[in-house]
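In: Show me how the following folds:
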Amino acid sequence: MKLTQHTPTITYQVLTDYTEISKESPLISILKVCKEIGVFNVSELQDFLKPLNNNAVSNLLFRLESLDYLKSIEKEADDWIFSNNETSYELTQMGLNVCLEGKIEEEKRGIIALTIAYPKNADPIIVKLEPLSKDEFQDQENTKSNAKREFNNFINESQHLKNGTFKLKHIENTYALDEEKEQDYTFNFSEESYTSQLLDFSKTVKISKSKVIAELLINKYQSAYDEEQQLIRMPFNHTDLSLKRNISIDNPQYDGLYFNKIELEKLVQISPLDDLEAEKWFTALVVSRIQNYFFSDEEFNMYTEQIAEEFVEYKQGLTNSISRSQLIYKLNEKPADFYIKAKLDTINYLNY
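Out: Next up is the predicted model:
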């Protein structure tokens, strides 16, 4: 099952401090090498990072130390580690955590392209975030403004996107980049979960599809839908006698959101409103489905029992509730198809 909402989006260029949480950063691999070595200096690490030269490795270690992933070890007079007079390093607890978790946080500052979606009846969400180079920045001074108030909801909140996880720290200025565009915000359902997606945003929630369908039907039919028995109670209508129906919902509502029209994948059970309606409905179905001639009352009873089974709430009361002769009497009270009466009367003619 799939729900879709056409959702407006706007892309901004934003000057911000932010944290990038990455599983793809090469720094993770370097820290894992450091973990394997244990205690090391620039020259020793450089042996593992060729073709990087010593200056590049030294700059790399300085960066990792400034991020608290490494710490330098105090020199002690007779320690063999410092026999070559180079500073030695080892991982901090934060560095060890990076190796264990396979992800790293990097503090950054710059201009990013930030696409925000505005789902109907829901809070805005960040659906795309791309760091921009100076060449990619479109200097539109006339569109510059202070950070939008709505952006405050995103500060220090992890934004899980296809290209990584980000935390916005502080937004200084925003620049309008594009006009509003509509994108498809989709919810794809499996039996035990759904995944909502829009551009680079994706979120998976564990919930059974049956509960979601129940909410859709409750929102459309209110108290007429019985969640426990999974059926809709409807008034008798002689133009539509089916007890299992394809259900279309014009504006399906789920979790506070409205979506485009859908048709449910499976047929939904229909049930009469009360005993009187059930009797009329049952009789109408019995008459409408007669195709064969009945050569005994037993044949007729088996035929009606099968139809009674379709009435989930009323099958016990409807089973054997009408005999062949009673149905003939009812049909004699009002005009009925000649061939239907003939099929019901067959055994009487034969006996005569």
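
In: CA atoms for contacts and neighbours, from now on please.
Out: Fine.

In: list the helices and strands the strand or helix carrying Leu45 packs on?
Out: Here Leu45, judged by DSSP states H and E, is contained in helix 42-46. When contacts are defined as 3 or more CA pairs under 8 Å, 6 or more residues apart in numbering; DSSP states H and E, helix 42-46 packs onto helix 54-66.

In: one more to put side by side:
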Amino acid sequence: MAKTLPPQLFFSFIFLILIPLWATAQGPPPPAFKCTRKTTCNALVGYISPNTTTISHIQSLFQVKNLKTLLGVNNLPPTTSPKHIIKGNSTVRIPFPCQCINGIGLSNHVPTYTVVKDDGLYHIANAVFGGLLDYTSIVSANKIKDADLIYIGQKLWIPLPCSCDDVDGQEVVHYGHVVANGSSVPQIAAEFGINSNTLMKLNNITDPKSLVAGQVLDVPIKACSSNVSSSSPGPDAPLLVANGTTTYTANDCVMCKCDPTNNFMLQCEPSGLKAVNWPSCPSMQCAGSSLSLGNSTILSSCKRSTCAYAGYDKQNVLTNLATVDTCAGPGSSSNEAPKIHQISWSLGGILLCLQLIMLDRFL
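Out: Coordinates of the predicted model:
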């Protein structure tokens, strides 16, 4: 005959059953990107499309003004059709303007979302916008008094996390990366070409095993140096282009890309595209030189002179001659760190063992 559990052990047993369920249900912590500079900048997030869709749908969802901007950060040709298919579970990089507010970074009042039937704030944050933010951020940004009370047709600001701060003394483009289950700190760091310690410090991670799948990390992607600084004329100043991405500027007349092959110096050249807001693209020759934008001449074994992009105004594409050091190579770093998993699995495994021991002893 089976033994009867004493009341104290019975309730302990029920408690042990419920705790793994509670632990598994815990979601990732809300993203909080520090942003101490009182400025605006361009930032990126990695949106994981839940279903097969088109690039134009994603452009509309995040309200990216120029399709070519979205194409460039995803290394798609500028002639890509708006109907280009994005498969489900694919990651699409989303460019957006970032603003520092009270020490944190938020997207500068874009995108906005119009509530439809059966919407809820949790659903909007996690299903519609891929878990890039916590629903409480929508509540705070829109000053919603009751999170359970929104109405059809209501327009909500979706405050995406971002930052404009330099990291380790270098200009970077901050990227919101959604952690995948089973990934690791060195894997994420290596993917984006950064140091593991930098990644952990920036996100206040003391133990890499504390990461939860779905958590949004602030990943600082190195930006190429350019001749378009904050003091340069034109609406694209300062021009920061993240490593591994392309941007179109000067009314689509100039294409600039960033990669390590040029020692992280921004490489710009005529785009060959039709001008926007101009009758045609203007001349892009460096003054006092036979070089045009993007062309170079060798000065020595380690130096060359390049006709570099320097911004634009109402009528002209600005250029200047820049000397580039071709011998200095980009640094490397070690990214040793343990692998991470979801917390709930390790906790659930321990408690399950305790349950089995109790069952074997008292039943």
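
In: Just the TM-score for the two chains, thanks.
Out: Put the two chains on top of each other and the TM-score (TM-score structural alignment, normalised by the length of the first structure) is 0.24; 136 aligned residues with a CA RMSD of 6.4 Å.

In: quick one: buried residues of the helix holding Leu45 of the first structure?
Out: Going by neighbour count (16 or more other CA atoms under 10 Å), the buried part of helix 42-46 of the first structure is Val42, Ser43, Leu45, Gln46.

In: Can you tell me which of those is nearest Asp297 of the first structure?
Out: Distances from Asp297 of the first structure to these, taken as CA to CA, are shortest for Leu45 (94.7 Å).

In: wait, that closest one sits on Lys32?
Out: No - assessed by CA atoms under 8 Å, Leu45 of the first structure is found out of contact with Lys32, at 11.6 Å.

In: Enumerate the positions of stretch 332-349 of the first structure that are buried.
Out: Neighbour-count burial for stretch 332-349 of the first structure [16+ other CA under 10 Å]: Ile340, Lys341, Leu344, Asp345.

In: So which of those belong to helices?
Out: The helices, defined by DSSP state H, take in Ile340, Lys341, Leu344, Asp345 from these.

In: quick check, nearest of the residues you listed to Leu70 of the first structure?
Out: Ile340 (90.5 Å).

In: Hmm, Ile262 of the first structure is touching Ile249, no?
Out: Yes - between Ile262 of the first structure and Ile249 there is a contact at 5.5 Å, judged by CA under 8 Å.

In: before we move on, back to that, for the ones in helices among the buried residues of stretch 332-349 of the first structure, give me TSV that also has distance to Lys220 of the first structure.
Out: Below are these laid out as TSV (distance: CA to CA, whole Å):
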residue	distance to Lys220 of the first structure
Ile340	38
Lys341	41
Leu344	41
Asp345	45
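
In: Quick check: of those residues, which lies closest to Tyr258 of the first structure?
Out: Of these, the one sitting nearest to Tyr258 of the first structure (CA to CA) turns out to be Ile340, at 47.6 Å.

In: roughly how far apart are the closest one and Arg324 of the first structure?
Out: Distance, Ile340 of the first structure to Arg324 of the first structure, by CA to CA, to the nearest Å: 12 Å.

In: Show me where the stretch 1-150 of the second structure has its helices.
Out: Using DSSP state H, counting those that start in this stretch, the helices of the stretch 1-150 of the second structure run over 7-25, 55-62, 67-73, 121-123, 135-141.

In: again but with the first structure, I slipped
Out: Counting by DSSP H, residue ranges of the helices within the first structure are 26-37, 42-46, 54-66, 93-101, 209-221, 275-288, 297-308, 315-318, 324-332, 338-351.

In: how about those in TSV, adding distance to Ser72 of the first structure?
Out: Below are the helices of the first structure laid out as TSV (distance: least, CA to CA, whole Å):
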stretch	distance to Ser72 of the first structure
helix 26-37	13
helix 42-46	11
helix 54-66	8
helix 93-101	13
helix 209-221	54
helix 275-288	83
helix 297-308	83
helix 315-318	81
helix 324-332	97
helix 338-351	97
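
In: Out of those, the one nearest Thr115 of the first structure is which?
Out: Distance to Thr115 of the first structure, taken as CA to CA, is lowest for helix 26-37 among the helices of the first structure, at 26.6 Å.

In: what angle sits between the closest one and helix 54-66?
Out: Angle between the axes of helix 26-37 of the first structure and helix 54-66 is 90 degrees (criterion: axes from the mean of the first three to the mean of the last three CA atoms, to 10 degrees).

In: Which neighbouring elements make contact with helix 26-37 of the first structure?
Out: strand 88-91, helix 93-101.

In: Export the ones you listed as a markdown table, with columns for mean neighbour count.
Out: Supplementary listing: those in a markdown table, determined by neighbours: other CA atoms under 10 Å:
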| stretch | mean neighbour count |
| --- | --- |
| strand 88-91 | 21 |
| helix 93-101 | 16 |
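
In: Out of the ones you listed, which gets nearest to Leu257 of the first structure?
Out: helix 93-101 (35.0 Å).

In: report the angle between the axes of that closest one and helix 26-37?
Out: Taking the same axes, to 10 degrees, one finds helix 93-101 of the first structure and helix 26-37 inclined to each other by 100 degrees.

In: which helices and strands sit right next to helix 93-101 of the first structure?
Out: Contacts defined by 3+ CA pairs under 8 Å, 6+ apart place helix 93-101 of the first structure against helix 26-37.

In: buried set for the helix it packs on?
Out: Going by 16+ other CA under 10 Å, helix 26-37 of the first structure has these buried residues: Leu27, Ile28, Ile30, Leu31, Lys32, Cys34, Lys35.

In: Contact partners for the fourth one?
Out: When you say that, I think you mean Leu31 of the first structure. Residues in contact with Leu31 of the first structure (CA atoms under 8 Å, 6 or more residues apart in numbering) are Leu91, Gly95, Val98, Cys99.
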